[in-house]
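**Q** need a structure here:
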Amino acid sequence: MYLEILTPDQKVFSGDITSVQVPGTSGRFEVLTNHAAIISTLEKGDVTIRLAKEEKVFKIDGGVVEVLHDKVIVLAEAIL
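**A** Below is the predicted model of the structure:
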């Protein structure tokens, strides 16, 4: 699965991942390979990325996430 995290002024992350957890408006949720298509608003919180051998965490100040065809795009207001 491929992930991009973007803010209005920069690309924060792009690459292949195993899974990603995001702070959805209705609660935290995880996206895995072959996830159904979804668009959701995001609250302020942690975006946790699982790679093959490590985990990365980015703190965002809200935004939107889109999942479509094994590609996840997180449009974040800002990285904290």
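**Q** Every contact and neighbour count from this point should use C-alpha atoms.
**A** Fine.
**Q** Strands of this protein, start to end?
**A** 2-7, 10-16, 19-24, 27-32, 38-50, 55-68, 71-76 (DSSP state E).
**Q** okay, those in TSV with mean neighbour count next?
**A** As requested, these are exported to TSV (neighbours: other CA atoms under 10 Å):
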stretch	mean neighbour count
strand 2-7	18
strand 10-16	12
strand 19-24	21
strand 27-32	14
strand 38-50	18
strand 55-68	17
strand 71-76	21
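**Q** Pretty sure residue 3 sits against residue 73.
**A** Yes. If you go by CA atoms under 8 Å, residue 3 and residue 73 touch, sitting 5.9 Å apart.
**Q** want to put them side by side, so please do this one too:
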Amino acid sequence: MKIKIIDCDNILYQGNIVSITAPGFCGSFQVLENHAYFISILKNGIIKLEDGKNRKKIKIKSGILQIKNNSIIVIL
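**A** The predicted model follows:
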């Protein structure tokens, strides 16, 4: 899956991943390849990314996540 995580000033992360775990408004959730179209409000917490070899954590305060056709956009 392709992912782009942006805030008002920069691109914080861009690349291909195998999974993402995010702090949704109603609870944490994980997204894997071929997930259905989905939009979620994000709350304070940590986004965890895995690309198959490495793991990355990004601390966030809030945001919006959209998944469509194996492409994820996170706006913080």
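**Q** Give me the TM-score for this pair.
**A** The TM-score (TM-score structural alignment, normalised by the length of structure 2) is 0.98; 76 aligned residues with a CA RMSD of 0.5 Å.
**Q** So the residue of structure 1 most remote from its centre versus residue 38 of structure 1, what's the distance?
**A** Largest separation from the mean C-alpha position in structure 1: residue 53, at 18.0 Å (CA atoms, centre = their mean). Relative to residue 38 of structure 1, residue 53 of structure 1 is positioned 27 Å away (CA to CA, to the nearest Å).
**Q** got it, and residue 67 of structure 1?
**A** 5 Å.
**Q** Just list the residues touching the residue farthest from the centre of structure 1, thanks.
**A** The contact partners of residue 53 of structure 1, by CA atoms under 8 Å, 6 or more residues apart in numbering, come to none.
**Q** In structure 2, what residue corresponds to it?
**A** In structure 2, the residue matched to residue 53 of structure 1 (TM-score structural alignment) is residue 53.
**Q** which non-adjacent residue is nearest residue 11 of structure 1?
**A** Leaving aside its sequence neighbours, residue 11 of structure 1 sits nearest to residue 5 (CA to CA, 6 or more residues apart in numbering; 6.2 Å).
**Q** Let me see the contact set for that neighbour.
**A** For residue 5 of structure 1, the contact set (CA under 8 Å, 6+ apart) comprises 11-14, 73-76.
**Q** can you check residue 3 of structure 2 too?
**A** Per CA under 8 Å, 6+ apart, neighbours of residue 3 of structure 2: 13-17, 71-74.
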